[in-house]
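Trainee: Here is the input, now give the coordinates:
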Amino acid sequence: MSRSKSITTVAGVAVAAAVLGLVSYTATRPDPRGSGAGTSAAAEPTVGVFPELESYARRDASDGLALGRADAPVVLIEYADFKCGYCGQFARGTEQLLVAMYVEQGILRIEWRNFPIFGEESEAAARASWAAGQQGRFWEFHRAAYAEGTKEKGFGKERLAALAQQAGVPDLAKFAADTESAAAREAVAADQEQGYSLGATSTPSFLVNGRPIAGAQPLDTFTEAIEAAARAAKAKGTKAAGPSASGTPAPSPTGSAAR
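Mentor: Okay, the predicted model is just below:
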């Protein structure tokens, strides 16, 4: 890459980071009515597209923390925390609809990034989700961890083991070892570093082909962004994935990965 192109790319990412930080705050600012709770909907939750940020999609067909075809025209990157209530709302509602509407059609790929911001238990749950992914059960663990009422029970070691068992992780001893491994810590740290580099300050935060979205916004916010990205990809000559494309298959609308 030439020096001038490198400088332009860095500048573009810096601008996007500043904007994402602003909308991330706006999307979770204190309720002006005085309830003290954040709001998952913001007046301006999305901003423009930053092509430089499309490269943040890994498109790794072996990525156990991704869902959908590696060559799908649209990639939604989700930065989230298992102790985040709005992340749970998104996982139980909007995300499942997006899977049925776009992932199963080969249009969308969802790539998860662990972005624990609520302390030690958030970090432990993030590492545990990565460990479940090493045995092909990340999305089942994701569903169990985001089930209604789960986060209120905490994410201590015994609870994480129970969630792994519920998720069908076959080797629980390996799961426990992987959860505490240096590799798990490094993977979570890499995800965090990427999120912070984008200016994310709250969860959930998203990128849709370089377009930042902050907060668990209504379904229409995501469908508009995904369809706009798909049209742009088609205009550039990118086609939706065909039957032979590689990548993690989409789960059923209930969240279980197809096997």
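Trainee: only C-alpha atoms for contact and neighbour calcs from this point on.
Mentor: Noted.
Trainee: Now do the buried residues in stretch 203-219.
Mentor: Along stretch 203-219, these residues count as buried under the neighbour rule (16 or more other Cα atoms under 10 Å): 203-217.
Trainee: And stretch 154-167, by the same measure?
Mentor: By neighbour count on 16+ other Cα under 10 Å, the buried set for stretch 154-167 is 154-155, 160-161, 163-165, 167.
Trainee: closest to Pro116 among those residues?
Mentor: For those, the residue nearest Pro116 by Cα to Cα is Phe155; the value is 12.3 Å.
Trainee: please give me the structure for this one as well, since I'd like to look at both together:
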Amino acid sequence: MSNSPAPKPVHPLARKLRLARILNVVLGAVTAFLLVVVIAQSVPNAGQAAAGGATQTPAAGEAGAGENTSGSGTGSELAKRDPNDPLAIGDVDAPIVLVEWADFRCPFCAVVTNQTLPTIFDEYVEQGLVRYEFRDVAFFGDESVDAAVAARAAGEQGRFPEYLEAVFAAAPEKGHPDMPREKLIGFAAEAGVPDLAKFEQDLDRADLRDAVLASTAEAQKLGVTSVPFFVAGDQAIAGAQPIENFRALLDEQLAAAGE
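Mentor: Purely as a prediction, here's the structure:
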């Protein structure tokens, strides 16, 4: 009688993400200041300076550029805590939710995913202290939309963390990588998406594309114009910041939550 395969860990991303080479890129002080001013309108006490983030202007045919309007929600209200969210990882009842906005063609998003998220998962998500919720945005053209659709399709088959890993592990040090259809399918195979035929069909689903565009428009209404961008509780942090900055953010919010 053969032994059944061991179950997959609840949070495979923390153990599987590969490190990328460090990018020592820091945005100028003026850009950082302007970003903080914009986000401060929608998230109270968003005092973290932007560093190592990619700014954008949406491509034609995507969600409009929109105004940097003031949002009414705090960070805690931005968290969905949907137990069926395929783009979320961690205990739905964790004291803190870390929300990330990212574009799959953003090199700085790759840095955070490869270099910083594994530590966050090990120290906070795996311990039941933090839930991670991913918000896709398409800031760099139609291929950003295509990649986000692919990630959602992989998520519907339970392979979002692995797909996130595959995409960003292959990211270049700079620039926005091409995301042709065959490449997206290759990432799915690497991520272990069980039904590749269904995955390929899902790449053409209008509802998934509409969901990506809606997520992008929502981010823009909140004033998120640079990725990666994070919110935890009532604080925000922008860019590929050092792990120490994320620890400070999460520890502060956990303390505020009585943890």
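Trainee: Tell me how they score on TM after superposing.
Mentor: Both chains were compared after superposition, and using TM-score structural alignment, normalised by the length of structure 1 their TM-score is 0.71; 203 aligned residues with a Cα RMSD of 2.7 Å.
Trainee: From the buried residues of stretch 154-167 of structure 1, which land in strands?
Mentor: In strands, judged by DSSP state E, none of the buried residues of stretch 154-167 of structure 1 are found.
Trainee: Just the ones of the residues you listed in helices?
Mentor: 160-161, 163-165 (DSSP state H).
Trainee: so Gly128 of structure 2, which of the three states?
Mentor: At Gly128 of structure 2 the chain is in coil, as set by DSSP: H, G, I helix; E, B strand; the rest coil.
Trainee: what about it, how many neighbours?
Mentor: 16 (other Cα atoms under 10 Å).
Trainee: Which residue, other than its chain neighbours, is closest to the residue positioned nearest the centre of structure 1?
Mentor: Here the mean C-alpha position of structure 1 is nearest to the C-alpha of Glu78 (Cα atoms, centre = their mean), at a distance of 2.0 Å. With Cα to Cα, 6 or more residues apart in numbering as the measure, Phe206 is the residue that lies nearest to Glu78 of structure 1, at 4.7 Å, once sequence neighbours are left out.
Trainee: corresponding residue for that neighbour in structure 2?
Mentor: Under the alignment (TM-score structural alignment), Phe206 of structure 1 maps onto Phe230 of structure 2.
Trainee: quick one: which helix or strand includes that match?
Mentor: With secondary structure defined by DSSP states H and E, Phe230 of structure 2 is part of strand 229-232.
Trainee: Show me what that strand is packed up against.
Mentor: Counting contacts by 3 or more Cα pairs under 8 Å, 6 or more residues apart in numbering; DSSP states H and E, strand 229-232 of structure 2 is packed against helix 75-78, strand 96-102, strand 235-238, helix 243-256.
Trainee: roughly how far is it from the heart of the chain?
Mentor: From the chain centre to the centre of strand 229-232 of structure 2 is a distance of 10 Å (Cα atoms, centre = their mean, to the nearest Å).
Trainee: Show residues contacting it.
Mentor: Counting by Cα atoms under 8 Å, 6 or more residues apart in numbering, strand 229-232 of structure 2 makes contact with 53, 75-76, 96-102, 236-239, 249-250, 253, all of which sit outside it.
Trainee: mean deviation of that strand from structure 1?
Mentor: Between strand 229-232 of structure 2 and the corresponding residues of structure 1, superposition yields a mean separation of 0.7 Å, by mean Cα distance after the TM-score superposition for structure 1.
Trainee: For the aligned partner of Glu100 of structure 2 in structure 1, give me its contacts.
Mentor: Aligned by TM-score structural alignment, Glu100 of structure 2 pairs with Glu78 of structure 1. With contacts taken as Cα under 8 Å, 6+ apart, Glu78 of structure 1 has the following neighbours: 110-113, 204-207.
Trainee: Kindly report the same for Pro228 of structure 2.
Mentor: Shown in contact with Pro228 of structure 2 (Cα under 8 Å, 6+ apart): 53-54, 100-103, 106, 108-109, 112, 238-240.
Trainee: Distance-wise, check it relative to Arg152 of structure 2.
Mentor: Per Cα to Cα, to the nearest Å, Pro228 of structure 2 is found 18 Å from Arg152 of structure 2.
Trainee: Helices along the stretch 101-250 of structure 2, start to end?
Mentor: Chain-ordered helices for the stretch 101-250 of structure 2, with DSSP state H, counting those that start in this stretch as the definition, fall at 107-111, 117-120, 142-156, 160-169, 181-191, 196-202, 206-222, 243-256.
Trainee: what's the angle between the fourth one and helix 181-191?
Mentor: Regarding helix 160-169 of structure 2 and helix 181-191, their directions subtend 120 degrees when assessed with axes from the mean of the first three to the mean of the last three Cα atoms, to 10 degrees.
Trainee: what do we get in structure 1 for Val130 of structure 2?
Mentor: The pairwise alignment with structure 1 assigns Val130 of structure 2 to Leu108, based on TM-score structural alignment.
Trainee: And for that match, the neighbour number?
Mentor: Residue crowding around Leu108 of structure 1 was assessed by other Cα under 10 Å; the count is 30.
Trainee: Repeat that for Pro44 of structure 2.
Mentor: Other residues within reach of Pro44 of structure 2 by the criterion other Cα under 10 Å amount to 17.
Trainee: and if you look at the one 3 residues further on?
Mentor: Neighbour count for Gly47 of structure 2, taken as other Cα under 10 Å: 16.
Trainee: just Ala32 of structure 2 next, same as before
Mentor: When neighbours are counted by other Cα under 10 Å, Ala32 of structure 2 registers 20.
Trainee: Then the one 5 residues further on?
Mentor: Per other Cα under 10 Å, the neighbour tally for Val37 of structure 2 reads 15.
Trainee: same thing with the one 5 residues further on?
Mentor: Around Ser42 of structure 2 there are 22 other residues, counting by other Cα under 10 Å.
Trainee: doesn't it fall inside a strand?
Mentor: No: assigned with three-state DSSP, Ser42 of structure 2 falls outside any strand and is coil.
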